[in-house]
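Novice: Here is the input, now give the coordinates:
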Amino acid sequence: MPGIIGKKIGMTRIFSDEGHAVPVTVVEAGPCPVVQVKTEERDGYQAIQLGFGRKKEKRTPRPEAGHAARVGLEAAPAILREFKLPGAELPDEGSEVTVELFAQGDKVKVTGTSKGRGFQGVVKRHGFSGRPASHGHPMSRNPGSLGPGTNPSRVIKGKKLPGQMGDARVTVRNLEIMKVDPERNLLFVKGGLPGSRHSYVFISK
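Specialist: All right, here's what the predicted structure looks like:
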């Protein structure tokens, strides 16, 4: 199986066998029902569609409710995510993917949506050092010169400028699974993960 859908709970720390404090992010992952299986013959590629969470009935469109009921789910999942499985054995529709897919010490990649920071300047957005902050300098955090004036007499494309920061899809690779708790459907992943608390993340090997 390629991965699982989860929700960030928060951060804490656990102690290694050597007594070192290790910062971890706690993720509630699964159980994720297999809502749909896509095959090479019918769809042109192999993949599975996993669901996570539970959507309120009054907020569920009828097509989504029917899509979930087709595999025996009582309620439509709050989120759906497709994982490609080229050349692998496909599971049955209606089966579940749990945290037992992972083991302590596994290396995973985690994808999420980073926190939105709004419109920010170049110092915060790109790490510019800024200009002199003393001796009466009027603009200590502006970007300064944006390029030559005579030729080409314009700002070159790709120049780092102020703008919207965050609220973007971010993937962090080579994170280590420090602990797996199948009874509570929890994964303890070393380090921080993109996104705010209670945001969805996608974990795959």
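Novice: C-alpha only now, for contacts and for neighbours.
Specialist: Will do.
Novice: so how far is F15 from A78?
Specialist: Here A78 is placed at a distance of 34 Å from F15 (C-alpha to C-alpha, to the nearest Å).
Novice: same check, this time on E89
Specialist: 37 Å.
Novice: do R117 as well
Specialist: For R117 relative to F15 (C-alpha to C-alpha), the value is 33 Å.
Novice: now swap in A21 and tell me
Specialist: 5 Å.
Novice: what are the ranges of the helices in the protein?
Specialist: 40-43, 62-69, 122-126 (DSSP state H).
Novice: leaving aside the residues next to it on the chain, what's closest to the residue nearest the centre of the chain?
Specialist: Closest to where the C-alpha atoms of the chain average out (C-alpha atoms, centre = their mean) is G112, at 1.5 Å. Leaving aside its chain neighbours, G112 sits nearest to V201 (4.7 Å; criterion: C-alpha to C-alpha, 6 or more residues apart in numbering).
Novice: Proceed likewise with the subsequent sequence, for comparison:
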Amino acid sequence: MPGIIGKKIGMTSIFGPEGENIACTVIEAGPCVVTQVKNEETDGYRAVQLAFGEKKEKNSTKAEIGHFKKASTTPKKEVVEFRDFKAEFEGLAELGKELRIQDIFVVGDFIDAVGTSKGRGFQGVVKRHGFGGVGGATHGQHDRLRAPGSMGNASFASRVPKGKRLPGRMGGAQVKLTNLEVVKILPEQNLIVISGSVPGPKNSTVILQK
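Specialist: Just a heads-up that it's a prediction; the model follows:
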């Protein structure tokens, strides 16, 4: 599927055609450079590798420098593969070619956004899973307000079943949101505005897929 790499700028809101207020996310997408083209004969599958974001040469390995040199470009921060490019985008899959937003998306498209959610650290069941806590603070329950409560296990099955909703690490995981509408494209600034929210903090990497 075709796509592009971008950086989340932040959120804003715009007015829709009927005067409704639409919450939107602004993403600086591209320009991206095609750094590798894979096919069934040599790699076993079809894919286009795109690179985004400048990276200092002193912070790059020799292997990275050599890889980007084949595409006649400078070292990049982010490298992502997009598998199975559709036929109408075959002309874009050329080594060293620079891709921009308007080459892939148009206003009105429904796209998917992939990002890494904000890390929340170790959290309890109330924040992580929306539990209501044990209940009132009477009858000695002074320290049970945000506790998970009973597990429902005794001599059988004598263990905690897998997948049980318990305290643990929250956030910092890859999240994919689907069917986000492209509201506006600003090609001069390499900006794309899509409806809804996108996972991750500001300045984080976002992958947009068609």
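Novice: give the contact list for the equivalent of G118 of structure 1 over in structure 2.
Specialist: Taking TM-score structural alignment, G118 of structure 1 has G121 as its aligned residue in structure 2. By C-alpha atoms under 8 Å, 6 or more residues apart in numbering, the contact list for G121 of structure 2 reads G168, R169, M170, G171.
Novice: Point out the ones among these that are inside strands.
Specialist: Secondary structure assignment by DSSP state E places G168, R169, M170 of the contacts of G121 of structure 2 in strands.
Novice: Using JSON lines, lay out these together with distance to F156 of structure 2.
Specialist: Formatted as JSON lines, these follow (distance: C-alpha to C-alpha, whole Å):
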{"residue": "G168", "distance to F156 of structure 2": "24"}
{"residue": "R169", "distance to F156 of structure 2": "28"}
{"residue": "M170", "distance to F156 of structure 2": "30"}
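Novice: buried subset of these?
Specialist: M170 (16 or more other C-alpha atoms under 10 Å).
Novice: doesn't P148 make contact with R128 of structure 2?
Specialist: No - using C-alpha atoms under 8 Å, R128 of structure 2 is not in contact with P148; the gap is 11.0 Å.
Novice: shared neighbours of the two, anything?
Specialist: With the criterion set as C-alpha under 8 Å, 6+ apart, the contacts of R128 of structure 2 and P148 do not overlap.
Novice: correct me, but D109 of structure 2 touches E181?
Specialist: Yes - counting by C-alpha under 8 Å, D109 of structure 2 touches E181, with 5.7 Å between them.
Novice: higher neighbour count, the two?
Specialist: Legend: neighbour count by other C-alpha atoms under 10 Å for D109 of structure 2 and E181, higher for E181 (18 against 14).
Novice: ok, L191 of structure 2 - how many residues close by?
Specialist: There are 22 residues near L191 of structure 2, going by other C-alpha under 10 Å.
Novice: Check T61 of structure 2 too.
Specialist: 11.
Novice: ok, now how distant is it from T12 of structure 2?
Specialist: T61 of structure 2 is 38 Å from T12 of structure 2, by C-alpha to C-alpha.
Novice: ok, now R169 of structure 2?
Specialist: From R169 of structure 2 to T12 of structure 2 the distance is 30 Å (C-alpha to C-alpha).
Novice: With M151 of structure 2 instead?
Specialist: Taking C-alpha to C-alpha, one finds M151 of structure 2 at 43 Å from T12 of structure 2.
Novice: Tell me where structure 2 has strands.
Specialist: 3-15, 21-29, 32-38, 47-54, 76-83, 98-99, 110-116, 121-123, 168-170, 174-186, 191-195, 205-209.
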